[in-house]
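**Student:** here is the input, now give the coordinates:
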Amino acid sequence: MSIAHLLDDFGSQPAQSAPSQAMAEEEVETLRLQSYEEGYKAGWEDAIKSQRDQSAHISDEFARNLQDLSFTYHEAHSQVMQAMTPLIQDIIDVVVPETVKETIGLRVVEQLSEMARRNGAHRVEIIVAPEDADKIRVLLDQDFGFPIEAMSDETLAEGQVFLRMAQEERQIDMEAVMSGIRQAVAGILQETERKMMHG
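**Tutor:** I've put the predicted structure just below:
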């Protein structure tokens, strides 16, 4: 006797009606589209997040490189200035004073020309320190168009000159010029040293 009637038959599928099968296909398609859209949206969000993270990383790296570069520049500038300070000091102490001394005659000519334009051709007195007398006498060989008398005064320091024409008197003080140059350079060197110490 057969016992087939007692056991369930898994081999055959139950027949479905056409409308429920069509409905199932629509639901499957809808689920497929929803899954596709969710996956697309998730992928898009991941790409945007990844790009944001990469941009932030690049910005941070760029800022760090700029900071390193700035530090390197200031460090190099400080070291160059530190190395050059003795040379600059020698130039200020040796070369510039000689140059200033040599240009005293040009400064006198410049002042004489300006005074002559303002006052006309009047007699001029040039009073100089004994050390500068020869430099000024060389200038007197040229014709200025008005009489010039040069005299030395031992109370004047080297580099000091007085010019008198009509009612006008002017003083040239090359030591004051030198002092201004020294102060300007000292200020630059002090500022550089301050930046080296405090950043």
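
**Student:** CA atoms for contacts and neighbours, from now on please.
**Tutor:** Fine.

**Student:** which neighbouring elements make contact with the lengthiest helix in the chain?
**Tutor:** Longest helix in the chain by number of residues (criterion: DSSP state H): helix 18-90. Other helices and strands packing on helix 18-90, by 3 or more Cα pairs under 8 Å, 6 or more residues apart in numbering; DSSP states H and E, are helix 174-198.

**Student:** report the inter-axis angle for the helix it packs on versus helix 18-90.
**Tutor:** Per axes from the mean of the first three to the mean of the last three Cα atoms, to 10 degrees, the angle that helix 174-198 makes with helix 18-90 is 140 degrees.

**Student:** and helix 174-198, what does it pack onto?
**Tutor:** Using 3+ Cα pairs under 8 Å, 6+ apart as the contact definition, the elements that helix 174-198 packs against are helix 18-90, helix 96-102.

**Student:** what number of residues lie near the residue lying closest to residue 159 once chain neighbours are set aside?
**Tutor:** Excluding the flanking residues, the one nearest residue 159 by Cα to Cα, 6 or more residues apart in numbering is residue 174, at 4.8 Å. Using other Cα atoms under 10 Å, residue 174 has 20 neighbouring residues.

**Student:** to compare with the earlier structure, here is another sequence to fold:
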Amino acid sequence: MSASPLILEDFGQYTGLVPLAVIDGERLEAEKLATFDKGYTAGWDDATDAYKAEADGAERALAARMEELGFTFHEARAHVMSALRPLLSGIVETIVPRVLQETLGHRLEQAMHQLADGQPDPEVLINVCPDDAEQMANCLSAHARFPTRIEADDSLGPGLIHIRLGQSAREIDLSIVEATLNDALAALDTLNEETLSHG
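**Tutor:** Below you'll find the model as predicted:
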């Protein structure tokens, strides 16, 4: 049996050794520190960017939710006010005129006192529309402390009262209060309709 010859590597082709670079400890430490700082800064920047993105997303979600809630609130308010419109109309059309009539005597008494101040033997002339003359007589029978005379005046509208004492005069217009309430109710109704139609 023949053995195969052992072939060894020839190191003769290498002519010289390459010198190893010597790294001093300070330079190595500085490079480690610079690498650490670079990694730390990159990590901090990533965390800051992630936090900003999360905060921006949460802020946008909150703004969208608040906008939804705002529309929901305004729509709910408009629906409630629309549902209350018949009640408010009933109050303006029924209760307000009655309250105005019930408090008319007190208002007339105040107006007559202001006019009669300093007048000797005052007689008060009250002009009203013909439809209000009977109601005025009933009202004055309970409140008048002066001699009064009621005259129907076709030129006056319902709720308009002229009070005269000598050269002094006052006017009470009950329809202004009712008209103001009706205008306010109409404006509220218009606002509610716009809110419902536009959201």
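
**Student:** next, format the helices and strands packed on helix 174-198 of structure 1 as JSON lines and append distance to residue 147 of structure 1 and mean neighbour count.
**Tutor:** Supplementary listing: those in JSON lines, determined by distance: least, Cα to Cα, whole Å; neighbours: other Cα atoms under 10 Å:
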{"stretch": "helix 18-90", "distance to residue 147 of structure 1": "41", "mean neighbour count": "12"}
{"stretch": "helix 96-102", "distance to residue 147 of structure 1": "24", "mean neighbour count": "14"}
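
**Student:** who wins for proximity to residue 191 of structure 1 among these?
**Tutor:** Within those, the stretch nearest residue 191 of structure 1 is helix 18-90; the backing value is 10.5 Å (Cα to Cα).

**Student:** save the helices and strands packed on helix 174-198 of structure 1 as CSV, and put in distance to residue 199 of structure 1 too.
**Tutor:** Converted to CSV, those look like this (distance: least, Cα to Cα, whole Å):
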stretch, distance to residue 199 of structure 1
helix 18-90, 8
helix 96-102, 31
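
**Student:** residue 170 of structure 1 is nearest to which of the ones you listed?
**Tutor:** helix 96-102 (18.1 Å).

**Student:** next, the angle from the very next helix or strand once past that closest one to helix 174-198.
**Tutor:** Next helix or strand after helix 96-102 of structure 1 toward the C-terminus (DSSP states H and E): helix 104-119. For helix 104-119 of structure 1 against helix 174-198, the angle by the same axes, to 10 degrees is 120 degrees.

**Student:** list the buried residues of helix 104-119 of structure 1.
**Tutor:** 104, 105, 108, 111, 112, 115, 116 (16 or more other Cα atoms under 10 Å).

**Student:** now the residues you listed in a markdown table, with distance to residue 66 of structure 1?
**Tutor:** Below are the buried residues of helix 104-119 of structure 1 laid out as a markdown table (distance: Cα to Cα, whole Å):
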| residue | distance to residue 66 of structure 1 |
| --- | --- |
| 104 | 49 |
| 105 | 51 |
| 108 | 52 |
| 111 | 52 |
| 112 | 55 |
| 115 | 56 |
| 116 | 58 |
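
**Student:** and of the residues you listed, the nearest to residue 122 of structure 1?
**Tutor:** Checking those against residue 122 of structure 1 with Cα to Cα, the nearest one is residue 116 at 7.4 Å.

**Student:** contacts only, for the closest one.
**Tutor:** Counting by Cα atoms under 8 Å, 6 or more residues apart in numbering, residue 116 of structure 1 touches residue 122.

**Student:** ok, residue 173 of structure 2 to residue 114 of structure 2 distance?
**Tutor:** Between residue 173 of structure 2 and residue 114 of structure 2 the distance is 17 Å, computed by Cα to Cα, to the nearest Å.

**Student:** residue 48 of structure 2 too?
**Tutor:** 77 Å.
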